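Asker: after the sequence you'll find the predicted model.
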Amino acid sequence: MSECTVESCTVETSDGVKLHTRLFKPREEIKEELVVVLVHPFSILGGCQALLRGIATGLAERGVRAVTFDMRSAGRSTGRASLTGFAEIKDVLAVCNWLSDTLSVNRILLVGSSAGAPIAGSAVDQIEQVVGYVSLGYPFGMMASILFGRHNKAILESPKPKLFVMGTKDGFTSVKQLNNKLSSAAGRAETHLIEGVSHFQMEGPAYDAQMVNLILEFIASL
């Protein structure tokens, strides 16, 4: 038997998009009042909340509630995806506001994977309840910045604690590019590099347990 339960619901955005959302809860004791909201990779390339199920399950099994959701146009969510991820910021805001209003959650950790990282980063300072941010493979590189570069300023200027996790063989961002970007970041900005791992390899289930441990360690430091 799984050590967590999963509840499905629909969250509506400010512009009327209906998001298919899942809340992962510990079957036993909730050890942490903070809730982790996971933002999936680029919808246009097949990104969906199912890619983050392993991390969400692992967190719930360790006593921390987690939320996944399909951004607009992904999975069973309505609406149309945007190329630059700016419409999807509304999706992140809607889910966080739903947690705050419906479950009275007052501490949220935003975790973004791949293109979900810049989208989540743009939402960090728009939500009072967000107390920290974790990026899994932020696409800082030149080609990715054509689509997502306008998001960078928001997270780099945020004073909230930040952790950037990346494989050293990430094809979208080099270690040098990551370090250059973070050299001007406000507040606490940490990195965790996984040696020899590529961008999409890190998104695979083989690394879910490691991602869970890194997220839990970061939560403990907040």
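Answerer: Thanks, I have the structure now. The model shown is predicted, which means the values in this text are computed figures rather than measured ones.
Asker: only C-alpha atoms from now on, for both contacts and neighbour counts.
Answerer: Fine.
Asker: in the protein, which spans are strands?
Answerer: Remark: strands assigned in the chain by DSSP state E are 4-12, 18-26, 32-39, 64-69, 108-113, 130-136, 162-167, 189-194.
Asker: need these in TSV with distance to Arg150 and mean neighbour count, can you?
Answerer: Listed next are the strands of the chain as TSV, based on distance: least, CA to CA, whole Å; neighbours: other CA atoms under 10 Å:
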stretch	distance to Arg150	mean neighbour count
strand 4-12	25	16
strand 18-26	24	22
strand 32-39	18	23
strand 64-69	23	26
strand 108-113	16	25
strand 130-136	16	25
strand 162-167	18	23
strand 189-194	19	16
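Asker: can you tell me the closest non-neighbouring residue to Ile108?
Answerer: Val130 (4.5 Å; CA to CA, 6 or more residues apart in numbering).
Asker: who are the contact partners of that neighbour?
Answerer: 106-110, 124 (CA atoms under 8 Å, 6 or more residues apart in numbering).
Asker: likewise Ser82?
Answerer: Contacts of Ser82 by CA under 8 Å, 6+ apart are Glu88.
Asker: change it to 10 Å
Answerer: 42-44, 72-73, 88, 147 (CA atoms under 10 Å, 6 or more residues apart in numbering).
Asker: try this one next to it:
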Amino acid sequence: MSSKSVIIEGSDGINLSARIFNPKEETKDAKLGVVLVHPYSILGGSQGLLRGLATGLANAGYLSVTFDMRGVGRSTGSKSITGFAEVKDVITVCNWVSQNLSVPNILLVGSSAGAPIAGSAVDEIKEVVGYVSIGYPFGLLASVLFGRHHKAILQSPKPKLFIMGTHDGFTTVNQLKKKLSSASGRVETHLIQGAGHFQMEGPDFDAQMTNLIVEFVRSL
């Protein structure tokens, strides 16, 4: 596995700092790449939090790309509170990956607040064939910020996997089930017993997240 940094130019003049994680040629799955969307920029979320997961996915044979959304790290522009400006960043990166890295299909993975942001982009990108959420903030308090994102992913016909810890402080298991009961298409959930929201963003769970995502990809 090797990685390299690139700057991706957005359509609205925003430059996004990204990192490409390349699998070894002998293990590479040429049909699919993974784009990972980091947790909430306002609370210090950045692509660095997803490095372990991207490395694991690349070692499993999938080209993976992390990036800093606008206003984070070396990416230009300003962060938004509700994440709607950042949806454009996800679309920009996916289009760039599709056009420049010869990846015909993309799996979008969003962590924490990155999950609603990625979810709003899923049906805007034809190359996206599936979606994985890690700790989607569906709870009442989080919905004040991200509630307007819910509809897009719940109504998308594309296959979806929702991974959540049973001790997630933003969303209860019942809130997750209630929300997903109205979702379209193929919907899978995986609950991690005893795990809290921020634990899932840490390196301790990278190997488990990698395995769950690889299993989901192979089922697509």
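Answerer: Sure thing, it's come through. Quantities reported herein were computed from a predicted structural model and do not represent experimental measurements.
Asker: related to what we said a few turns ago, closest one to Met202 of the first structure among the strands of the first structure?
Answerer: strand 162-167 (6.8 Å; CA to CA).
Asker: matching residues in the second structure for that closest one?
Answerer: On the second structure, the counterpart of strand 162-167 of the first structure by TM-score structural alignment is residues 160-165.
Asker: what does stretch 178-194 of the first structure give?
Answerer: Taking TM-score structural alignment, stretch 178-194 of the first structure hits residues 176-192 over in the second structure.
Asker: contacts for that stretch next, please.
Answerer: By CA under 10 Å, 6+ apart, stretch 176-192 of the second structure touches 130-139, 150-168, 172-175, 200, 205, 208, 212, 216.
Asker: inside helices: which ones of those?
Answerer: Among the contacts of stretch 176-192 of the second structure, DSSP state H puts 150-155, 173-175, 208, 212, 216 in helices.
Asker: how many other residues sit next to the alignment partner in the first structure of Ser102 of the second structure?
Answerer: Aligning on TM-score structural alignment places Ser102 of the second structure opposite Ser104 in the first structure. When neighbours are defined as other CA atoms under 10 Å, Ser104 of the first structure has 10 of them.
Asker: before we move on, back to that, so what does the residue nearest to Ile108 of the first structure match up with in the second structure?
Answerer: That one, Val130 of the first structure, aligns with Val128 by TM-score structural alignment.
Asker: quick check: that match vs Asn105 of the second structure, distance?
Answerer: 6 Å (CA to CA, to the nearest Å).
Asker: what touches both of these two?
Answerer: With CA under 10 Å, 6+ apart as the test, Val128 of the second structure and Asn105 both reach 32-34, 94, 98.
Asker: go ahead and build a PyMOL selection from the buried members of the ones in helices among the contacts of stretch 176-192 of the second structure.
Answerer: Selection of buried members from these for PyMOL, criterion 16 or more other CA atoms under 10 Å:
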select buried, resi 150+152+153+154+216
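Asker: and the ones in helices among the contacts of stretch 176-192 of the second structure, which is closest to Lys28 of the second structure?
Answerer: Phe216 (16.8 Å).
Asker: tell me the residue in the first structure aligned with that closest one.
Answerer: In the first structure, Phe216 of the second structure lands on Phe218 (TM-score structural alignment).
Asker: just to revisit the earlier point, tabulate the strands of the first structure (JSON lines), appending distance to Ala120 of the first structure.
Answerer: Listed next are those as JSON lines, based on distance: least, CA to CA, whole Å:
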{"stretch": "strand 4-12", "distance to Ala120 of the first structure": "17"}
{"stretch": "strand 18-26", "distance to Ala120 of the first structure": "16"}
{"stretch": "strand 32-39", "distance to Ala120 of the first structure": "7"}
{"stretch": "strand 64-69", "distance to Ala120 of the first structure": "13"}
{"stretch": "strand 108-113", "distance to Ala120 of the first structure": "6"}
{"stretch": "strand 130-136", "distance to Ala120 of the first structure": "8"}
{"stretch": "strand 162-167", "distance to Ala120 of the first structure": "12"}
{"stretch": "strand 189-194", "distance to Ala120 of the first structure": "15"}
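Asker: which residues touch Val35 of the second structure?
Answerer: Val35 of the second structure neighbours (CA under 10 Å, 6+ apart): 20, 54, 63-67, 90, 93-94, 97, 106-110, 118, 128, 131.
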